[in-house]
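K.L.:
what follows is a predicted protein model with its sequence.
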Amino acid sequence: MSARTPPRLLDLAGRHLLRADDLDSSTLESLPTELFPPLFLEAFDGYRTETLKAMVQTWPFVRLPLGALIELPHVGPLQAVLEALDVLLAQKTRSRRCKLRVLDSENTGQNFWSMWLGASSDGCSSSREAAVAEPRSTTKRPSTPLKVFIDLCLKKRSLDNFLTYFLRWVEQRRSSVHLCCKKLKIVSMPMDSIVKVLSMVQLDCIQEVQKQEHDHVVQITSQLRRLGHLLDLHLESSSFLGGCLDQMLRCLKSPLDSLSITKCWLTESDLTHLSQSPDISQLKSLDLSGVTMTDFRPELLPVLLERVAATLQELDLDVCGITDTQLEAFLPALSRCSQLRFFSLCGNLLSTAVMEKLLRHTAALPCLRQERYPAPQESYRPRGVLPEARLAQLRAQLLEILRDLGKPRIIWIGLCPCPRCGEDVCPHMEPIIYSGPAPA
């Protein structure tokens, strides 16, 4: 039986400091850097507000990743941190120890805490310290605003305690605090509330917007005009979007990397405007799953794919009601998507003959690694059941096609609905693997 590793002297000293009632900034000036993160965590969880204030004012790192700690509303510890920041913002000179420039309230930063907690068992790492802490500098500090990062989700209900308190604090300190939001999600909220919140945000920091069902398309698009660095746009179940997609696209200031329009009703004109938009010219990911296209003219999808063929890496067309005629029409354009890595067509009713054509076209794509296709419609019985014997026959048939093509490949075949969970897109797919011809 191995003996338990005794605690280090540094750990014992840290626990003793937390028991002290008079822990202040002067005491923390000489505290080893590696003790700050574990002591901060214990003080935060233990609601030791005075200790938190002292630690924030002597924080030896540029960034304080607070968001990783706030899974539930911790208004008490949060208030202590913000009160300490008020002291820092009011100071013309700071502690030589304090390097704090960024308060990160996004749901990130777990690696930071894990890395430093690991120091309690691994010993102090000079490379670890050098990677996170900056060298000490003079007491003179530039009057640059404190950057505060947060992910925002604007819902119809009132904001939770944490966000309400936090935004009020930011609003009262606009001259000295810059609120930065990389990910913005709007579910449903009164327009005046949305405008009020966005007026506090540095809009050029926003990189991703998710919008869900809102009736004020004109007001929303007016806000999108201010997002000069938007890279990813996600629209889900947006009842207002049909016939209005061109208004949304005209608001974009720069080309997108990722566009997701899912479970929405779109018109043919929407798809035409999308194909003509200059902001999809560099698109890497396109997700139109759940957008019904059954009655669309077959030539619409080929035009869209031609526009993105040079850069597209991910394409999701699940449950779009795509027909054999439509698929055959866009196969030539699809075969020119030379950067494509992921392609999914699950939940569409396609014939075995067209499926074979699809496999032959995609075989020429050099980067394609993940392919998800529906079981051909001939495989199902009249009531939508696919017997085990028929499934085995289908797998053997598709494997023979892969052998004929001669390229090592893995494809996934999904049933609709999924026999296990009933979903339109089957999450329980088993791959069909062809490893290439056997060596001579």
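P.N.:
Here it is on my side, so go on. Numbering: from 1, shown residues only.
K.L.:
when you work out contacts or count neighbours from here on, use the C-alpha atoms and nothing else.
P.N.:
Will do.
K.L.:
quick one: buried residues of stretch 38-54?
P.N.:
If you call a residue buried by 16 or more other Cα atoms under 10 Å, then stretch 38-54 has these buried ones: 38-40, 43-44, 47-54.
K.L.:
what is the most widely separated pair among those?
P.N.:
Pro38 and Glu50 (16.2 Å; Cα to Cα).
K.L.:
how many other residues sit next to His178?
P.N.:
Neighbours of His178 under the rule other Cα atoms under 10 Å: 20.
K.L.:
what is the neighbour count of the closest residue to it other than its chain neighbours?
P.N.:
The shortest distance from His178 to any non-neighbouring residue, by Cα to Cα, 6 or more residues apart in numbering, is to Lys147 (5.0 Å). The local packing of Lys147 (other Cα under 10 Å) involves 17 other residues.
K.L.:
chain center to the helix or strand harbouring Lys147: distance?
P.N.:
Assigned by DSSP states H and E, Lys147 belongs to strand 146-149. Between the centre of strand 146-149 and the centre of its chain there are 20 Å (Cα atoms, centre = their mean, to the nearest Å).
K.L.:
what ranges does the stretch 51-200 of the chain have for its helices?
P.N.:
Applying DSSP state H, counting those that start in this stretch to the stretch 51-200 of the chain gives helices spanning 75-90, 110-117, 119-122, 126-132, 161-171, 191-198.
K.L.:
next, the one to line up against it:
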Amino acid sequence: MPTQLCPHPKYLNVRCFRCLPGCMSGASHYRSFRMSMKVPPTLLQLAGQSLLRNEALALSALEKLPMELFPPLFMEALTRRHTEVVKAMVQAWPFSCLPLGALMKTRDLETLQITLDGIDMLLSEQIRPRRWKLQVLDLRTAHQNFWNVWSGAMAEYWAPQAKSRNQAEEVPPWKGVKQPLRLIVDLNLELDDLDELQIYLFEWVQQRKSSIQLCCRKMQIWGLCTCGSRAWPIHRVLGLLELDCMEEVVVHCPWTLCALGMFAPYLGQMRNLCKLRISQICVSENIDPDNYKQLVATFTSQFSKLGCLRKLCMSSAYFLHGHLHQVLSCLEAPLESLSITHCLLEESDLQCLSNCLSIHQLKHLSLRGVMLTHVCPEPLQILLHRVADTLKTLDLEDCGIRDSQLTALLPALSHCSQLTTFSFFGNRISMSVLKDLLHQTARLSQLSQELYPAPLESYGGLGAVRTGKVSQHCAELMDTLRARREPRVVLFGIDPCPQCGNRCVYNMEGILRCYWMAA
């Protein structure tokens, strides 16, 4: 019965489906409902099936085909590999955006080739087809709902004038000027093994540079090649893109400082970049000091051009040692998230961080793996005071913080009223100071995840863990916290195993277990 599929009485009316997108799984829910009711196909569906039985008729009918029939007919033509119909439909596409990526299977080169052949036919036309509105070919996996809502009788809900957050990206109509067609992609570059689809796309765009814009919103880079023998080294790919469309860049591979300097001019053109993550920037011991300073300056100066940057993550970026001020002084807009992890920093770097104008609205801060053992706590104290009203997550794992430093930080930490996650594993803190820490964090009502180190008293003379002591001390600390408030998630962790890297933790159920802790 339909009432088993959905509690809403309006679903009993076959013609009323306006709330379907917000209920369960949208179009799939509707299809299940239709199957249970054995409702016959709609007139649009029957018309599409009839057209595809006669390809010549389908081709001749496209000029007068209702726009409501285009998406379901396009899907059916792709599925049945009616190549000529697909190409003709691309030329007569009545919407400004064709979200092809949502229909493509992984590495679906054939679908891409068919569609691009249709675009080639468009580009070769001296006079545009009367109905052509296509301005964007979207190859991302987004916009699945565009196809779902057009796949059945819900076309009535998607009237041509309707606007919805589920619609594919809309762009202004043509105004008589021949503008480039935009291709939107998300790129995952493994340059040691570029897949055939990416190579085909790059070569196709390269040959049509004057009439095609390749726009990438999100890019992940897993390798770097700058030698001339490669067909598509990283600098050639970056040179092909409309870089001011870039919103997110993540570099997963180790780069030298020279490679970072090569990347810098392209970074400076990414004026709408919101998120940047780089890691493993190695500095050669043999590099000339003057060259070193010049390369660092070349890279850091680009940050002054990134007015939209809100999330910055630098991990194992060893060039930051003594040079963090060059990055921070160039930031134009307030950061929302800052992560500087597994880096060597001087006390002057932390002083620059605490005085940085762009951190006053910071919500997420991570200094994981930055050794602070011999650093004065005052800069971090000032930093916590400045972000106390906005900070939600604070990660100080494996920073080597000692009792005296933590004691100095406690007043500032207790004012971080919005804090939801506090990660403090891997610091050498005594039982008495940990109790003081728990008394302070007990005031933070928003805390939902707390990760504390097991106290120093849980270790033997040579640093060996005494599991009995761990359980005893952590149970006592948990009682201390529960006496002040009811915690949500609290873990006490011992030092990671030097062989496997796993960390044993004492949980709220009083059980000591071994967990793999993500970096």
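P.N.:
Looks like it came in fine. Just so it is clear, the structure is predicted and the values come from calculations on it, not from any experiment.
K.L.:
now the TM-score, please.
P.N.:
TM-score of the superposed chains, computed with TM-score structural alignment, normalised by the length of structure 1, equals 0.78; 424 aligned residues with a Cα RMSD of 4.0 Å.
K.L.:
quick check, nearest of the buried residues of stretch 38-54 of structure 1 to Trp412 of structure 1?
P.N.:
Comparing those against Trp412 of structure 1 with Cα to Cα places Pro38 closest, at 45.6 Å.
K.L.:
which stretches in the stretch 301-450 of structure 2 count as strands?
P.N.:
311-317, 337-341, 364-366, 393-395, 421-423, 449-453 (DSSP state E, counting those that start in this stretch).
K.L.:
point out the most buried one among the helices of the stretch 51-200 of structure 1.
P.N.:
Most buried of the helices of the stretch 51-200 of structure 1 by mean neighbour count (mean count of other Cα atoms under 10 Å) is helix 75-90; its value is a mean of 18.
K.L.:
that older thread, just put the strands of the stretch 301-450 of structure 2 in JSON lines and tack on distance to Leu372 of structure 2 and mean neighbour count.
P.N.:
Formatted as JSON lines, those follow (distance: least, Cα to Cα, whole Å; neighbours: other Cα atoms under 10 Å):
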{"stretch": "strand 311-317", "distance to Leu372 of structure 2": "16", "mean neighbour count": "19"}
{"stretch": "strand 337-341", "distance to Leu372 of structure 2": "12", "mean neighbour count": "21"}
{"stretch": "strand 364-366", "distance to Leu372 of structure 2": "13", "mean neighbour count": "20"}
{"stretch": "strand 393-395", "distance to Leu372 of structure 2": "13", "mean neighbour count": "21"}
{"stretch": "strand 421-423", "distance to Leu372 of structure 2": "15", "mean neighbour count": "19"}
{"stretch": "strand 449-453", "distance to Leu372 of structure 2": "16", "mean neighbour count": "21"}
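K.L.:
need these in JSON lines with distance to Leu194 of structure 2, can you?
P.N.:
What follows is the strands of the stretch 301-450 of structure 2, written out as JSON lines (distance: least, Cα to Cα, whole Å):
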{"stretch": "strand 311-317", "distance to Leu194 of structure 2": "25"}
{"stretch": "strand 337-341", "distance to Leu194 of structure 2": "30"}
{"stretch": "strand 364-366", "distance to Leu194 of structure 2": "33"}
{"stretch": "strand 393-395", "distance to Leu194 of structure 2": "36"}
{"stretch": "strand 421-423", "distance to Leu194 of structure 2": "38"}
{"stretch": "strand 449-453", "distance to Leu194 of structure 2": "40"}
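K.L.:
returning to what we had before: list the residues that contact whatever residue of structure 2 lines up with the residue nearest to His178 of structure 1.
P.N.:
When structure 2 is aligned by TM-score structural alignment, Lys147 of structure 1 is paired with Arg182. By Cα atoms under 8 Å, 6 or more residues apart in numbering, the residues touching Arg182 of structure 2 are 135-137, 212-215.
K.L.:
ok, Arg182 of structure 2 to Arg130 of structure 2 distance?
P.N.:
To Arg130 of structure 2, Arg182 of structure 2 is 20 Å away according to Cα to Cα, to the nearest Å.
K.L.:
now the helices for the stretch 401-519 of structure 2?
P.N.:
403-413, 431-441, 467-482.
K.L.:
for Asn291 of structure 2, find the nearest of those helices.
P.N.:
helix 403-413 (37.0 Å).
K.L.:
mean shift of that closest one relative to structure 1?
P.N.:
Superposed on structure 1, helix 403-413 of structure 2 shows a mean distance of 2.9 Å to its aligned residues (mean Cα distance after the TM-score superposition for structure 1).
K.L.:
name the residues that touch that helix?
P.N.:
Taking Cα under 8 Å, 6+ apart as the rule, helix 403-413 of structure 2 contacts 376-378, 380-382, 384-385, 388, 428-430, 433, 437, 440-441.
K.L.:
for that helix, grab the matching residue range in structure 1.
P.N.:
Going by TM-score structural alignment: helix 403-413 of structure 2 matches residues 324-334.
K.L.:
for Ser28 of structure 2, which non-adjacent residue is closest in space?
P.N.:
Closest to Ser28 of structure 2 by Cα to Cα, 6+ apart is Asn148, at 7.6 Å.
K.L.:
ok, the one you found to Cys97 of structure 2 distance?
P.N.:
Distance of Asn148 of structure 2 to Cys97 of structure 2, given as Cα to Cα: 15 Å.
K.L.:
closest one of the buried residues of stretch 38-54 of structure 1 to Val217 of structure 1?
P.N.:
For the buried residues of stretch 38-54 of structure 1, the nearest to Val217 of structure 1 is Phe44 (41.8 Å; Cα to Cα).
K.L.:
quickly find the element holding that closest one.
P.N.:
In this structure, Phe44 of structure 1 sits in helix 36-45 according to DSSP H and E.
K.L.:
so how far does that helix sit from its counterpart in structure 2?
P.N.:
Overall, helix 36-45 of structure 1 averages 3.8 Å from its counterpart (mean Cα distance after the TM-score superposition for structure 1).
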